[in-house]
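Colleague: what follows is a predicted structure for the sequence shown.
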Amino acid sequence: MKMQEKFIKFITDNRLAENGDEILLGVSGGVDSMVMAHLFITSGFNTGIAHCNFRLRGADSDADEDLVREFASAYNVPFHFSRFDTEDYAIEKGITIQMAARDLRYSWFEKTMEEYGYNLLALAHNKSDRTETILLNLTRGTGITGMAAMKPRSDYRIRPVIFASRDEILEYARQYGVPWREDKSNQSLKYTRNKIRHKIVPLLREINPSFDDTMWENAGRFSEYEQIISQYMAGVREKSVKQINNDIHIDIRALVSFSPLKSILFEIFTPFGISPSGLDEVGALLSSESGKKIITRTHIIYRDRKELIITPGSPAEFPAKVINKPEDLNKTGLTVKAEIREISHPFKPPASRLHITLDAELVKFPVIIRRWKHGDRFIPLGMNNFRKLSDYFTDRKFSVPQKEKALIMESDGNIIAILGERIDNRYRVTSETRKILEIILKEPFLISGS
C-alpha cells in the first residue's frame, strides 16, 4: 500500500478528519511536517499552514521560515507565521527553552485557529517520535498516561502520520521531491530526547529488530489500560472528591477505602505538582493533624479536619498596606470601587459580603489592611461581645486555606472588617449614619462560601 493510501486510511479508521473540516498544519520545515503537509494538500483536504520562528538558530531559523512560506505559496495554501523571542520568554517564566517553545507554539496555534476558523490542528509526530516519548516518559515516572502518549487524536489535535516510521517518511520525501531542512540540533546529545533517539533506541532495535512495531502495539494496549484506570478513578472521584470554587476537597475516609491507595494518590495528586517520590508525603498527610500542609510549585495541599484540600498557588506574603485616605483604597488591587458618599434613610445595606458599607464618620484614616494574627478580636455584626478571630473562624467552620487567606481592615487599633466575610458591629450603618464608606471587593476576597 502506498504512503498516501495508508495516510487516508489511517485518517478514516481513526476518525481524525472528515469533509468540511478546516485543518491547520503545524509545519516547521523538517521532513516530518513537510511530508505531512504534502500528503494533506495532495489528498484534497482544506488546510492552512502555520510556522513558528523561534529565533533560536539565527539564519537557519529564517531559512526554515522561507522554505515553508515558498512551499505554501507553490501550492496556493494560506500561510500563517509568527516570530518569537523564545529565550527572553524562557528567562521570564523560569523554564527551559524547550518548554518555552512548546508554550509559545501551542498558544499561538490556538489563537490562529480561532481567528481564521480552523477546527483541527495537525501535528507531524511519527511512529519513532511516539517510541521515544514513551521511553522518555518511562524515565520520568509519568504513569500509564505517559505510556499511552501521542494518541492519534487528542481533542482537536490530530497526528495523521504517527503510523509512519522516520524511514518511511524520508523515503516519501525523496520519491516525491518534497523539500525539507534538517535542524542540526536534532543531532545534539545535550538534549535527553536525542540521547534516547541516537543511543538507546538503536540498542533496543538490535535486541528486537521489530522494536518500533512492538512499541506501537504496546502504546495501543497502554491506551486501553488508561481507559480502564480512568473509569475506575471516575468512581473514586465521585465518592471522595468534590470541587468548591477553585479548591479541591477530598474526603479522607472515603479515599482510603479504595485500593491500591498509592496508585490512586498518584492519579489524583500528580496533576497538582506532586512527584512520584512525593507520594509518601501525601500518604503521611492522610494521618497527620489538621493544619499540616504540602507546598508544591503550583498548589498547596492542606490537612483540614477530615479532608485534604488542594488550593491553587503558594502561600503568598501579604505586606500590610497603609491606606491614608479613602480614594487610596482603589489603588490596592483589592477593590472594584471604594468611596465615601451620603445616604438617605431608610437605607438597606447590600446583602453581598463583597459589598461593604461602614459608617464613614467612625472610620479613622489611615486604615491598615493586613493578614489576621492570633489574638485579633472584633465584635461580629449583630453581636455585642468581642470574639477572637480564631474562635470566629472555628465557629464558621473555616478551612485552613480560608484562614490563611483572610484579610482584615484595621482603624485606630480596631478591626473594622474581615474582608469578604463580616464587618465589626461598631462600624455598622445605623439610622444616625449620614455618610458611608462603601467598598466593593473583587471576587477573590470572598473567603467564606456559606
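Modeller: Looks like it arrived, so ask away.

Colleague: contacts and neighbour counts: CA atoms only from here.
Modeller: OK.

Colleague: can you give me the strands in the stretch 351-450 of the chain?
Modeller: Taking DSSP state E, counting those that start in this stretch, the strands of the stretch 351-450 of the chain run over residues 355-359, 367-371, 377-378, 387-388, 407-411, 414-418, 422-423, 435-441.

Colleague: repeat for the stretch 1-150 of the chain
Modeller: Counting by DSSP E, counting those that start in this stretch, the strands of the stretch 1-150 of the chain are 22-26, 46-53, 79-83, 120-122.

Colleague: max-length helix in the chain?
Modeller: Longest among the helix segments of the chain by residue count, using DSSP state H, is helix 211-240.

Colleague: buried residues in that one?
Modeller: The neighbour-count check on helix 211-240 (16 or more other C-alpha atoms under 10 Å) flags 211-213, 215-216, 218-219, 222-223, 225-226, 233, 236-237, 240 as buried.

Colleague: ditto for stretch 13-27
Modeller: By neighbour count on 16+ other C-alpha under 10 Å, the buried set for stretch 13-27 is Leu16, Ala17, Glu22, Ile23, Leu24, Leu25, Gly26, Val27.

Colleague: distance to Asn414 added to those, as CSV?
Modeller: As requested, these are exported to CSV (distance: C-alpha to C-alpha, whole Å):
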residue, distance to Asn414
Leu16, 65
Ala17, 66
Glu22, 63
Ile23, 63
Leu24, 61
Leu25, 63
Gly26, 61
Val27, 63
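
Colleague: and Phe54, which of the strands of the stretch 351-450 of the chain is closest to it?
Modeller: With C-alpha to C-alpha, the closest approach to Phe54 among the strands of the stretch 351-450 of the chain belongs to strand 435-441: 41.3 Å.

Colleague: ok, and here's another one to check against it:
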Amino acid sequence: MPHQLLTNFTSYIQGQQLFDPSQKVLLAVSGGVDSVVMATLFKQAGFNAAIAHCNFQLRGEESLRDEAFVRALAAQLSLPFFQVSFNTTGYAETHQVTIQVAARELRYEWLEAIRNQEGYHYIATAHHMQDSVETALMNFAKGTGIAGLHGILPKQEKVIRPLLFAEKDTLIAFAAWKNIQFVEDSSNTTDKYTRNFFRRQVIPRIQEVFPAAVKNMAATTERIREAEYLYQEAVERKKKQLLVQNGNTWMVPVRKLQHIKPLSTIAWEIFRHYGCSAAQTQQVLLLLGSESGRYVETSTHRIIRNRNWLLITPLADIAAPLQVIDAEQQHVHFAGGQLHIRQEKRDPHLPIPTSPFIACLDASQVTFPLLLRKWKQGDYLYPLGMPKKKKVSRLLIDQKLSLPEKEQVWVLESAKKIVWVLGLRIDDRVKITPKTQSVLQIEWKKISGE
C-alpha cells in the first residue's frame, strides 16, 4: 500500500543493514518515477543525501528535459546536486561495446568518482522488485548458473538498492498519492532492448496465469540467495581439496576430479575462473580421458592434460623479448630470473660445478654478444657427452616436461649456435677440456615460482 511505503522503506534499510542513518548517500536519479520516489523517501526519512544525474545525450531534447527536471527536483528537495553529460555513442564506438554497456560503465565510474571526492558513503540506485525479477529471468534464459538467479543484490560494495522490497505499482501509486511529478523515458516504450522485452512482453504474459508472479519470484530469488551461501561454502571446500598452486600454474589431480560429485558443477565452478565457458567446461572434462599433451585454451588460460594432472596456466600476453648480452655484462635480468656471469682463469684442481643452474664453458669457444631467448621449434644442440646433434624439442620430451614447463625454457646462443639450454644441458662443443685456459661461468637464479 502506498501510505505504508515510507515505513517499509526505513524498515528494509534497517533490516538489510544497507547504511547507517548518519552516513551520506549519493542518489542516482534519472527523473523517472522510481528514482524520484527514492529521492522523496530519502528526504522524508531525514537521511543525509545528494542527487546525481547523468545526461547520456542519447535522446536529444528529451535528455535536456530530464536534466532540467532533476536539477529542479534537487532544488525542491533542498538536496545537493551533481550532474554530468556523456558522449555515450562515442564511448561505445571507441570501446566496441553496446550503448547499454557504455551507459552503465560511464554511469558507475562517474558516480564512484563523485562518491569518493565528495565524501559520500554509498551510491543508491532505484532498482525495485520487478527489476530484480527481470534480471533473474534474463540470467536464467542466458544460463548463468546459480549466481545469476539471486536477482539484484541489496548491497554490493558501495552500491545499495533500498527499493528492492517494493513493487513498481506501489511506487507509481505513491507518486500519485503524494502528487509527485516525474518524467517518462521514451526508450522504455520499445522492445528493442532485452530488459524491455522481458518487462513488456514476458512478465505480463506470466502474470496472466499467475497474477502474483513477480512477488512470488522475488521471494524465490531471496531463497536462492540464501541457498547460494551454502552452495558457495560447499564449493570452496571442494576447490581446496582439488586445486594445488605451483608458481603461476594451478594443478588439479585427474583421479580426484573424476571421482568428485557432482562432477559437472564442481568443474564449472573451478574452471570458469580461468576464462572457461560452459561449453568449454565439457571439453575440459573430456581431457580426463585423454592422453598427455591435449589441452583446452580459454580467453585467458590453457588447461592441459599432463599425466595425472590438469594444469591451468595463464596465456603469455606478449612474446618474451630477445636479450643481447655483451662481454662486459656481469648481471642480466630477464623474465625467467637473473644470470650472473664471470670469467676467470681455470684452476684444474677445482671441480666443475654439477648444478644444472650453473654452466661452465670454455671461454675460447664462446663468442660475444650472447643472445638469450625462449627456445623455438628447429633449435638444436650437441648435448654434453653426445657426438650427434639433438633437437631441443626432443630434449624437452626426454626430460618429460609439461607444456607450461616447455614454454618457460630459455636458451643461450653464441655465434648462431646454442651453448646452453638453461637448467638442462650445455653444448658439448663448449665444454671444459684439459686445454681450457679460461672459464666462462654463468649462474641462473630463477624467479620465485619458476
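Modeller: Everything's here; your move. Computed from a prediction, not measured in an experiment: that's the story for all the values here.

Colleague: hmm, back to that, nearest to Thr96 of the first structure among the strands of the stretch 351-450 of the first structure would be which one?
Modeller: Closest to Thr96 of the first structure of the strands of the stretch 351-450 of the first structure, according to C-alpha to C-alpha: strand 367-371, at 35.2 Å.

Colleague: what residues in the second structure pair up with the longest helix of the first structure?
Modeller: Mapped onto the second structure using TM-score structural alignment, helix 211-240 of the first structure spans residues 213-242.

Colleague: distance from the helix or strand just after the longest helix of the first structure to the second structure after superposition?
Modeller: Downstream of helix 211-240 of the first structure, the first helix or strand assigned by DSSP states H and E is strand 241-244. Mean deviation of strand 241-244 of the first structure relative to the second structure after superposition (mean C-alpha distance after the TM-score superposition for the first structure): 3.7 Å.

Colleague: okay, buried residues for strand 241-244 of the first structure please.
Modeller: For strand 241-244 of the first structure, burial by neighbour count (16+ other C-alpha under 10 Å) applies to Val241.

Colleague: outside of it itself, list whatever touches it.
Modeller: Defining contact as C-alpha atoms under 8 Å, 6 or more residues apart in numbering, one finds that strand 241-244 of the first structure is touched by Ile248, His249, Ile250, Asp251.

Colleague: burial of the last one, as a residue count?
Modeller: When you say that, I think you mean Asp251 of the first structure. 18 (other C-alpha atoms under 10 Å).

Colleague: follow-up on the earlier one: from the buried residues of helix 211-240 of the first structure, which single one is nearest Arg297 of the first structure?
Modeller: Arg237 (23.3 Å).

Colleague: so the closest one versus Lys364 of the first structure, what's the distance?
Modeller: Per C-alpha to C-alpha, to the nearest Å, Arg237 of the first structure is found 50 Å from Lys364 of the first structure.

Colleague: Glu443 of the second structure against Gln343, yeah?
Modeller: No - checked against C-alpha atoms under 8 Å, the pair Glu443 of the second structure and Gln343 is beyond contact range at 11.6 Å.

Colleague: higher neighbour count, the two?
Modeller: Neighbour count, other C-alpha under 10 Å: between Glu443 of the second structure and Gln343, Glu443 has more, with 19 against 16.

Colleague: so what's the aligned partner of Ser28 of the first structure in the second structure up against?
Modeller: Taking TM-score structural alignment for the superposition, Ser28 of the first structure sits opposite Ser30 in the second structure. By C-alpha under 8 Å, 6+ apart, Ser30 of the second structure lies in contact with Val36, His53, Cys54, Asp66, Glu67, Val70.

Colleague: not counting residues beside it along the chain, what's closest to the fifth one?
Modeller: Leaving aside its sequence neighbours, Glu67 of the second structure sits nearest to Asn55 (C-alpha to C-alpha, 6 or more residues apart in numbering; 6.4 Å).

Colleague: how much space between that neighbour and Gln96 of the second structure?
Modeller: As for Asn55 of the second structure, its distance to Gln96 of the second structure is 20 Å (criterion: C-alpha to C-alpha).

Colleague: against Leu287 of the second structure, how distant is the nearest residue to Cys360 of the second structure once chain neighbours are set aside?
Modeller: For Cys360 of the second structure, ignoring the flanking residues on the chain, the nearest one in space by C-alpha to C-alpha, 6+ apart is Gln441 at 4.5 Å. Computed as C-alpha to C-alpha, the Gln441 of the second structure to Leu287 of the second structure distance reads 43 Å.

Colleague: go on, Met129 of the second structure?
Modeller: 43 Å.

Colleague: what do you get for Trp410 of the second structure?
Modeller: Computed as C-alpha to C-alpha, the Trp410 of the second structure to Leu287 of the second structure distance reads 28 Å.

Colleague: quick one on the thing from earlier: Lys321 of the first structure: which of the strands of the stretch 351-450 of the first structure is closest?
Modeller: Lys321 of the first structure lies closest, by C-alpha to C-alpha, to one member of the strands of the stretch 351-450 of the first structure: strand 367-371, at 5.2 Å.

Colleague: how big's the offset between that closest one and the second structure?
Modeller: Using mean C-alpha distance after the TM-score superposition for the first structure, the mean distance for strand 367-371 of the first structure is 5.9 Å.

Colleague: spatially nearest residue to Glu413 of the second structure (excluding sequence neighbours)?
Modeller: Spatial nearest neighbour of Glu413 of the second structure, excluding adjacent residues (C-alpha to C-alpha, 6+ apart): Leu371 at 4.9 Å.

Colleague: so how many other residues sit close to the one you found?
Modeller: Residues lying near Leu371 of the second structure (other C-alpha under 10 Å) number 18.

Colleague: isn't it right up against Leu412?
Modeller: Yes - counting by C-alpha under 8 Å, Leu371 of the second structure touches Leu412, with 5.7 Å between them.

Colleague: any residues in contact with both of these two?
Modeller: Contact criterion C-alpha under 8 Å, 6+ apart; residues shared by Leu371 of the second structure and Leu412: none found.

Colleague: circling back to that earlier point, alignment lookup: the residue nearest to Glu67 of the second structure to the first structure.
Modeller: If you follow Asn55 of the second structure across to the first structure using TM-score structural alignment, you land on Asn53.

Colleague: now swap in Pro80 of the second structure and tell me
Modeller: Under the alignment (TM-score structural alignment), Pro80 of the second structure maps onto Pro78 of the first structure.

Colleague: and the closest residue to that match other than its chain neighbours, how far is that from Ala72 of the first structure?
Modeller: Leaving aside its chain neighbours, Pro78 of the first structure sits nearest to Gly48 (4.8 Å; criterion: C-alpha to C-alpha, 6+ apart). Relative to Ala72 of the first structure, Gly48 of the first structure is positioned 8 Å away (C-alpha to C-alpha).
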